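**Student:** What follows is a predicted protein model with its sequence.
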Amino acid sequence: MDRLTSERRSWLMSRIGSKNTKPELVVRRLVFSMGYRYRLHGKNLPGTPDLVFPGRRKAVFVNGCFWHGHAGCRYGRLPKSRIAFWEAKIDRNRQRDSSNIAELQAAGWRVLTVWECELNEIEILMRRLNEFLQSE
């Protein structure tokens, strides 16, 4: 049972932005500290990737586990109310994500998705980002 009214919950959820989120800022600082330079929110690319490395033709998406339905993650669980609504919404997000990644790959881009829960292990994430950005 939600402690907030549906109007208040709706208002709170509408305040959640899609750019400059806390997980995205953490990844941006990490990548910058590793010496890589990037462009933000590539508007000309499918899905508007969070970090774009044009010279390397690489893109990084920083996904929230809840909003993008991270399978097997404790943050990716569905709420207990309005289950049908949330299942449909998160399924649409997953389909859109996979479609955008497929379009980018078809255009010759390499894509990496960083999940919010991966920020708990910064050393592992740093290695993963470095391997992705160094690979051909």
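**Tutor:** Received the coordinates, thanks.
**Student:** use CA for all of it now, contacts and neighbours both
**Tutor:** OK.
**Student:** who's in contact with Gln134?
**Tutor:** Contacts for Gln134 (CA atoms under 8 Å, 6 or more residues apart in numbering) come out as none.
**Student:** Can you show me the helices along the protein?
**Tutor:** Along the chain, the stretches classed as helices by DSSP state H are 6-14, 22-33, 83-106, 122-134.
**Student:** Take this one as well and set it beside the first:
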Amino acid sequence: MPGKPDIVLPKFKTVIFVHGCFWHAHGGCKYYRAPKSNTDYWMQKIEKNITRDNEHQKLLKKMNWNIIVVWECELRSDATGRCSDLIEQIVKKVNQ
């Protein structure tokens, strides 16, 4: 599968990616900070991650897969609430 999703639900044609806030530059997140050392190297690496994520999501959409992205900070701050939200998202996508 493009992007190697963390969770694949074939019955529901849904994939779930769990993104680390630093590695995927989660904007506005308290866990994402631009690196202070070797900045050029790390920013290029993070930008490549974002570009690759977008390309993989486009491919998955063309293959008619539903895509859900879960951010690290969501799991840290309210894991129970986020899991409930995920179930609701999956149900909505399946019923579309």
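**Tutor:** Now that the structure is in, tell me what you want to look at. What you see is a predicted model, and the numbers here were worked out from it, not measured in a lab.
**Student:** returning to that earlier point: turn the helices of structure 1 into CSV, including distance to Leu40 of structure 1.
**Tutor:** Converted to CSV, the helices of structure 1 look like this (distance: least, CA to CA, whole Å):
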stretch, distance to Leu40 of structure 1
helix 6-14, 23
helix 22-33, 9
helix 83-106, 16
helix 122-134, 16
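**Student:** For Val62 of structure 1, the count of nearby residues, please.
**Tutor:** Using other CA atoms under 10 Å, Val62 of structure 1 is surrounded by 23 other residues.
**Student:** Trace it over to structure 2, please.
**Tutor:** Matched to structure 2 by TM-score structural alignment, Val62 of structure 1 sits across from Val18.
**Student:** Pull the number of nearby residues for the nearest residue to its match once chain neighbours are set aside.
**Tutor:** Counting by CA to CA, 6 or more residues apart in numbering, Val70 is the residue found nearest to Val18 of structure 2 once chain neighbours are left out, at 4.7 Å. Close neighbours of Val70 of structure 2, defined as other CA under 10 Å, add up to 17.
**Student:** was I right about Val70 of structure 2 contacting Phe17?
**Tutor:** Yes - between Val70 of structure 2 and Phe17 there is a contact under CA atoms under 8 Å: 6.1 Å.
**Student:** ok, whatever residue of structure 1 lines up with Ile68 of structure 2 - contacts?
**Tutor:** Under the alignment (TM-score structural alignment), Ile68 of structure 2 maps onto Leu112 of structure 1. Residues near Leu112 of structure 1 by CA under 8 Å, 6+ apart: 58-61, 132.
**Student:** Of all pairs in those residues, which one is the farthest apart?
**Tutor:** Phe61 and Phe132 (12.7 Å; CA to CA).
**Student:** Okay, the spatially most central residue of structure 2 and Glu47 of structure 2: tell me how far apart.
**Tutor:** The geometric centre of structure 2, computed from its C-alpha atoms, lies nearest to Val69 (CA atoms, centre = their mean), at 3.3 Å. Applying CA to CA, to the nearest Å, the value for Val69 of structure 2 to Glu47 of structure 2 is 17 Å.
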